[in-house]
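Engineer: Sequence and predicted structure, then a few things I'm wondering about:
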Amino acid sequence: MGAATEPTVPTAISAKQGLGAATNGAGGVTDVATVASGCFWGTEHIFREHYGSGRGLIDAKVGFIGGKESSKDPSYEEVCTGRTGHAEATQIKFDPTKVTYAELVEFFYRTHDPTQLNAQGNDRGTQYRSALFPHDADQLGAAQKVTQEVQDKYFGPKGRKIVTQIEQRPAGDFFVAAEYHQRYLEHNPFGYQCSNHKLWW
């Protein structure tokens, strides 16, 4: 199992430093983050590896989000055509007294290549796009700040630009994928995993 990583950009660092004072006595509180970074098998797996076992991640589900209104509850096969407009995504239920949304956003960036447009590794298509789906105004603000800080620290100096889509409205319907896709790499340790799903810093 991996270890939870330390944040490296200002917004994520200050959010972590404020955990004790901000959440003292807030037992039982949960929050949700929804992210897309290519094939959802690898995204779910790396978040579970680093934030599971009591380090903040309570549960995670893979599924589809961000599609056309006309495409409700799509199948995996339908999403793979690219015609429904959905992204393969992971919805994370987390304990905000142990890990902050800003930390999760930085971790999202450090575990894939956010400069690839509508692709991740060898997986091509809008269903594999890099995207964040904030659930409220606070998450939107944190996502925007962390994105800019990661851009300035890690990608700008290399002449590269983050192309991650950040939804400007609250996250829409999240359609949970079939049970076969849940914890896929845990059940199939030699199954396919996008080569980009690793710690980049």
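Structural biologist: Everything's here; your move.

Engineer: okay, CA-based contacts and neighbour counts for the rest of this
Structural biologist: Fine.

Engineer: For the longest helix along the chain, enumerate the helices and strands it packs against.
Structural biologist: The longest helix of the chain (DSSP state H) is helix 137-150. Packed against helix 137-150 by the contact rule (3 or more CA pairs under 8 Å, 6 or more residues apart in numbering; DSSP states H and E) you find helix 10-17, helix 101-110, strand 165-166.

Engineer: which of these is buried the deepest?
Structural biologist: helix 101-110 (a mean of 23; mean count of other CA atoms under 10 Å).

Engineer: another structure for you, compare them:
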Amino acid sequence: MANIETVTLAGGCFWCIESAFNSVNGVVSAYSGYANGHLDNPTYEQVCAGNTGHAEVVQVNFDPAQISFREVLEIFFALHNPTELNRQGNDVGTQYRSGIYYHNEQQKEIAQQLLTEISDEQIWPDPLVTELLAVSNYSQAEDYHQDYFSNNPENRYCNMVVAPKLAKFKKKFASRLKG
């Protein structure tokens, strides 16, 4: 069995992030969930109400022999705007914040180095607001959120927001996609 690593990432609505990572070579699985809040096992409705402190996240399990942690983060930064505080596009609230929730000290160091590089290179015109914290209080989202984009192609939000983001992502990272 491969040495699988896990990282938990927040980049706005989890449907897009999860769908993108599940198509990446070296990613074993990606699950929508909630993390870094104060309520145990919150529901989607509780998280969306904005008072649990949780972020919508995707827990990414990957094989570091096939994709490095840094590459996972590079994909993550291409999937959202890390300069928008507590929002992504029309999705507004602390649950849509940008965050890297690391699972070990090595991940913390690599993430901090990349955040510094991105800031120094001024890739975005505004400063990064991505928080870097240890993962805490993670719970997997309800079953109907898993593979949401694939299972709900007729959903208006998916057609208007997720599909264009994924098309752009797949073009940029074509060489990283699963067969």
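Structural biologist: Looks like it came in fine. All figures in this text were calculated on a predicted structure; none of them were measured in a lab.

Engineer: average distance between the longest helix of structure 1 and structure 2?
Structural biologist: Following the fit onto structure 2, the mean deviation recorded for helix 137-150 of structure 1 is 0.8 Å by mean CA distance after the TM-score superposition for structure 1.

Engineer: so where is that helix in structure 2?
Structural biologist: Under the alignment (TM-score structural alignment), helix 137-150 of structure 1 falls on residues 105-118 in structure 2.

Engineer: Tell me the buried residues in the matching stretch?
Structural biologist: For stretch 105-118 of structure 2, burial by neighbour count (16 or more other CA atoms under 10 Å) applies to 107-108, 111, 115.

Engineer: Just the element for the most centrally placed residue in structure 1, please.
Structural biologist: Nearest residue to the geometric centre of structure 1 (CA atoms, centre = their mean): Val35, 2.9 Å. Taking DSSP states H and E as the definition, Val35 of structure 1 sits inside strand 31-37.

Engineer: Lys145 of structure 1 and Pro10 touch, don't they?
Structural biologist: No. In this structure, Lys145 of structure 1 is not within contact of Pro10 by CA atoms under 8 Å, at 9.0 Å.

Engineer: picking up where we left off before, ok, which of the helices and strands packed on helix 137-150 of structure 1 comes nearest His187 of structure 1?
Structural biologist: His187 of structure 1 lies closest, by CA to CA, to one member of those: helix 101-110, at 22.6 Å.

Engineer: Mean distance between the closest one and structure 2 after superposition?
Structural biologist: Compared with structure 2 after the fit, helix 101-110 of structure 1 shows a mean deviation of 0.9 Å (mean CA distance after the TM-score superposition for structure 1).

Engineer: Determine the next helix or strand in the C-terminal direction from that helix.
Structural biologist: Sequence-wise, the next helix or strand downstream of helix 101-110 of structure 1 (DSSP H and E) is strand 119-120.

Engineer: Pull up the aligned stretch in structure 2 for that following strand.
Structural biologist: Taking TM-score structural alignment, strand 119-120 of structure 1 hits residues 87-88 over in structure 2.

Engineer: Outside of that stretch itself, list whatever touches it.
Structural biologist: Residues from elsewhere that reach stretch 87-88 of structure 2 (CA atoms under 8 Å, 6 or more residues apart in numbering): 11-13, 80-81, 93-97.

Engineer: Wait, the residue nearest to the centre of structure 1 touches Arg129, no?
Structural biologist: No. Judged on CA under 8 Å, Val35 of structure 1 makes no contact with Arg129 at a distance of 10.2 Å.

Engineer: which element is Gly42 of structure 1 on?
Structural biologist: Here Gly42 of structure 1, judged by DSSP H and E, is contained in helix 40-51.

Engineer: matching residues in structure 2 for the helix or strand following that helix?
Structural biologist: On the C-terminal side of helix 40-51 of structure 1, the closest following helix or strand by DSSP H and E is strand 57-65. Aligning strand 57-65 of structure 1 against structure 2 (TM-score structural alignment) gives residues 27-35.

Engineer: What are the contacting residues of that stretch?
Structural biologist: 14-15, 18-19, 21-22, 42, 47, 54-63, 67, 135-142, 145-146.

Engineer: TSV please, covering the helices and strands packed on helix 137-150 of structure 1 and showing distance to Asp59 of structure 1.
Structural biologist: TSV is the format used below for those (distance: least, CA to CA, whole Å):
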stretch	distance to Asp59 of structure 1
helix 10-17	20
helix 101-110	14
strand 165-166	23
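
Engineer: Confirm Val29 of structure 1 sits in a strand?
Structural biologist: No. Counting by DSSP: H, G, I helix; E, B strand; the rest coil, Val29 of structure 1 is not part of a strand but coil.

Engineer: what number of residues lie near it?
Structural biologist: Counted with other CA atoms under 10 Å, residues neighbouring Val29 of structure 1 total 11.

Engineer: Quick one: map it onto structure 2.
Structural biologist: Here Val29 of structure 1 is matched to Asn3 in structure 2, going by TM-score structural alignment.

Engineer: Check the contact between that match and Pro64; I expect there is one.
Structural biologist: Yes. Counting by CA under 8 Å, Asn3 of structure 2 touches Pro64, with 7.2 Å between them.
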